[in-house]
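S.K.: Please work out how this folds:
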Amino acid sequence: MQYNNIKKLMLGLALTATVCSSAMATTFIEKQQQELKTLRSQWQQKSIPSGMQSAPLRAVTERDSGADNVSIYIQNVNFDIVENIGFYVENLAASLEPKVTGQPVIFDDVESFTINVHSGSVVLSEQVIADLFNQHILDYWPRPMNDLKVKARDGYLEVEADIKLWSWFPGFWLPADLGGKIVLSDDNKLVYEIDDVRLFGIPLFGLLNTLYIDLDLLLSVDRKGATLVDSVLILDHTAVFPPPSLMGKIATTFIDKDGLHLTFAANEAATFNQPTVESDSYIWMQSGDPRLFDIVVNNGTIQVVADDTSKPLRFNLYDYRTQVAGGKLRMNKAGDIIATLPSSAGPDYKPVLPAKAASAKPKLGQSLASLQVNSCINSIGFNICE
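M.R.: Next up is the predicted model:
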């Protein structure tokens, strides 16, 4: 009898434990599902900078946030497209626009998207201009000019190069010097107005003018985005750089000892959120669907900062995989990614002249960190209570 009572008691306790365990599991699952539902609504919340997209959003899917492009803001960054060809970016608001609507921006396929600059300012240093010509514009054979060296001064650009007349005569390189101003044409192209030509140090421009001989009768430069017409070199910024294509209207340009300055002001209405991590040098992608490696970041924000904060970040678009592999990635519950990367190799831009008053910067709105109300979430969005 006593044994049966003990058996019944044990069975009752086991049943009670099972019921309690089931109830607790149900409560845990419900809590987990509720948290997932809250996070999902947060992940799908649109964060497109105001003034960047006026068209209606597409239907949201697991691989498509509905945004037309990736909105990007860059500040105080040496941004290389490939090797040393690129810009020092003072500040820039742009959109990375896939050529096929609905596709992510594929960083490994630079032909698949364009960079549409809305506003901001960049600088091409003397070395960058020389590399652009030596490694890209004149990268064909027979080439008319070789080993360009550039010297910039206030309002004037001097070029030292070896040349071959008609790309072949006299069979060896002739030392030449060119000089001129760069102005904007009515159709928004950069025009290098050559007014000084020297061969072996002997000035020839006046003689050529007297004989009505334009420079294009002696030299031929006819590449995508770069054409020598009469005695002016016409550069189309939308075609002269390696892909991706650079779109956007140049508002002003000038030359000083720092190099060639370009200012864009087609759309100054864009307002970005403050980046997740406070920094004076960063790349900030706020909306859209970038594809990095083989991963699509759907409707997420990505901030790229340098691991060495003593100097501006140097980022190389074509070689971003190497930088990411050598850096650290963190992600918070909101889906924000913070990439702390080593800078790519290359000469750092160092202004020769004292810093000028900054041009109008794209507006930055409320900080994402300031929107956090949970005391467990720290200033960069990570849960410190878990």
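S.K.: Please make it C-alpha for all contacts and neighbour counts, starting now.
M.R.: Will do.
S.K.: List of residues touching stretch 37-45?
M.R.: Here stretch 37-45 makes contact (C-alpha atoms under 8 Å, 6 or more residues apart in numbering) with 65, 299-300, 333-335.
S.K.: Of these, which pair is most distant in space?
M.R.: Greatest spatial distance among these (C-alpha to C-alpha): 65 and 333, at 17.7 Å.
S.K.: would you list every one of the helices in the chain?
M.R.: Along the chain, counting by DSSP state H, helices occupy 2-43, 126-132, 205-210, 320-325.
S.K.: The structure of the following sequence is requested for comparison with the preceding one:
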Amino acid sequence: MKRLISLALGALGLLGGLAQADGALERQQRELALLRHGWFQQSPPAPGHAAQRPAGVRDSGQDGVGLLLHNVDMYFQGGIGFHAPQLKGWLVPLEAGAPIDFDHPEAMRIEVVEGEVILSPQQLANLFNQHILAYPQSMLRDFAMHSAGGRLQVSGEVRPLGVGPWLPLRLDGAVSLDAQAGLIDYQPDQLKVLGVPSYGAMSLVGLQLATLVELQRPGATLDGNRMRLDYRKVFPLLGIDGQVDASWLDEQGLHLRFAPPPGSAPMRFSPPAQAGQSYIRLQSGDLKIFEILITYAQVLLKAQAADTPLTFSLRDYRKVLATGLTQVNEDGTFFMSVPPYAVASPPL
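M.R.: Below you'll find the predicted structure:
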């Protein structure tokens, strides 16, 4: 009898344990269901990029990823880039339905909605030396730039008509915005070759800078004495859409201010409290980083050093992020603390 009672109690205990296990498993599944609901919850920063396709686990249905740059040094390749005090917009794939793939930046574009970028004199020089003038037939080379008093001073070398020796060149002039054409114009009113002022003499005989050198590059042309830059096409790797409504020069460099389209809703991002003073926020849509697909993106890349802006390079993003500290929260938010990154010096 005692043995029977003991077996009965053991069976009851086992049943009770199984019931508790079933209860714990059910609670776990309920919690997982709630988390999944959060993981697959779209939160676009503006209504214009709502889902275009039925959403699923591996496709949010939205084309593009919301982009917020806050106090970031953004580079495309090498030393070509700008500083963004604040920039809001979208990373948009050239192929509808494709995720934003950081290993293929040429397959996307930046659609700027509002904000400002600053190209320092060194970044402007890098843009010319590493990209615009970097082709075998170039008649201009080795630009160095300085900004003072609202004017841009350029020194370099010129090879008139593409023949003969390289000669020292000095340019000095103002920068203006042709808002209707979407072009940045640099029109020097002082030109020196071999250290001898020549602009006045050239004007007397009707010659212009364009008669001495040719410049026909994507996003950069020479029209008479004006050097014209199309900010939408002049950067390598990818294009930039958006409307620049103001441009000016100061000691920091060339400022470009983007204005939101008339009547557009303001973009609203939700960076976490721990974002700090310098970060990139990627919000909603689908993206690939290190060949990892992140759907319904909630990504924050923040500067590891509190007193140094985040430096991010599209071409070398793997090197930038390789030594960062990564954290993924239960709600699917992806954080990375990014250490300082030294941009490669331009080739000598």
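S.K.: Could you pick out the buried ones from the contacts of stretch 37-45 of the first structure?
M.R.: Applying 16 or more other C-alpha atoms under 10 Å to the contacts of stretch 37-45 of the first structure, the neighbour count classes 65, 299-300, 335 as buried.
S.K.: does residue 270 of the first structure really touch residue 48, like I thought?
M.R.: No. Between residue 270 of the first structure and residue 48 there is no contact under C-alpha atoms under 8 Å: 9.5 Å.
S.K.: elements contacting the top strand by length along the first structure?
M.R.: For the first structure, the longest strand by residue count, based on DSSP state E, is strand 169-184. Counting contacts by 3 or more C-alpha pairs under 8 Å, 6 or more residues apart in numbering; DSSP states H and E, strand 169-184 of the first structure is packed against strand 156-165, strand 190-199, strand 250-256.
S.K.: could you say what helices and strands the shortest one packs with?
M.R.: This means strand 250-256 of the first structure. In terms of contacts (3+ C-alpha pairs under 8 Å, 6+ apart), strand 250-256 of the first structure is packed against strand 145-153, strand 156-165, strand 169-184, strand 259-265.
S.K.: give me that answer again for 7 Å
M.R.: Using 3 or more C-alpha pairs under 7 Å, 6 or more residues apart in numbering; DSSP states H and E, the elements in contact with strand 250-256 of the first structure are strand 145-153, strand 259-265.
S.K.: Now those strands in a markdown table, please, with extra columns for mean neighbour count and distance to residue 225 of the first structure.
M.R.: Shown next, in a markdown table, are those (neighbours: other C-alpha atoms under 10 Å; distance: least, C-alpha to C-alpha, whole Å):
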| stretch | mean neighbour count | distance to residue 225 of the first structure |
| --- | --- | --- |
| strand 145-153 | 18 | 17 |
| strand 259-265 | 21 | 17 |
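S.K.: Reformat the ones you listed into a markdown table and put distance to residue 102 of the first structure next to each item.
M.R.: Converted to a markdown table, these look like this (distance: least, C-alpha to C-alpha, whole Å):
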| stretch | distance to residue 102 of the first structure |
| --- | --- |
| strand 145-153 | 42 |
| strand 259-265 | 27 |
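S.K.: what do we get in the first structure for residue 65 of the second structure?
M.R.: Matched by TM-score structural alignment, residue 65 of the second structure corresponds to residue 70 in the first structure.
S.K.: Skip the chain neighbours and tell me the closest residue to that match.
M.R.: Sequence neighbours aside, residue 288 is the residue nearest to residue 70 of the first structure in space, at 4.2 Å (criterion: C-alpha to C-alpha, 6 or more residues apart in numbering).
S.K.: Also residue 59 of the second structure?
M.R.: Closest to residue 59 of the second structure by C-alpha to C-alpha, 6+ apart is residue 295, at 6.3 Å.
S.K.: is it true that that neighbour touches residue 285?
M.R.: Yes. Contact status for residue 295 of the second structure versus residue 285: in contact at 6.2 Å, counting by C-alpha atoms under 7 Å.
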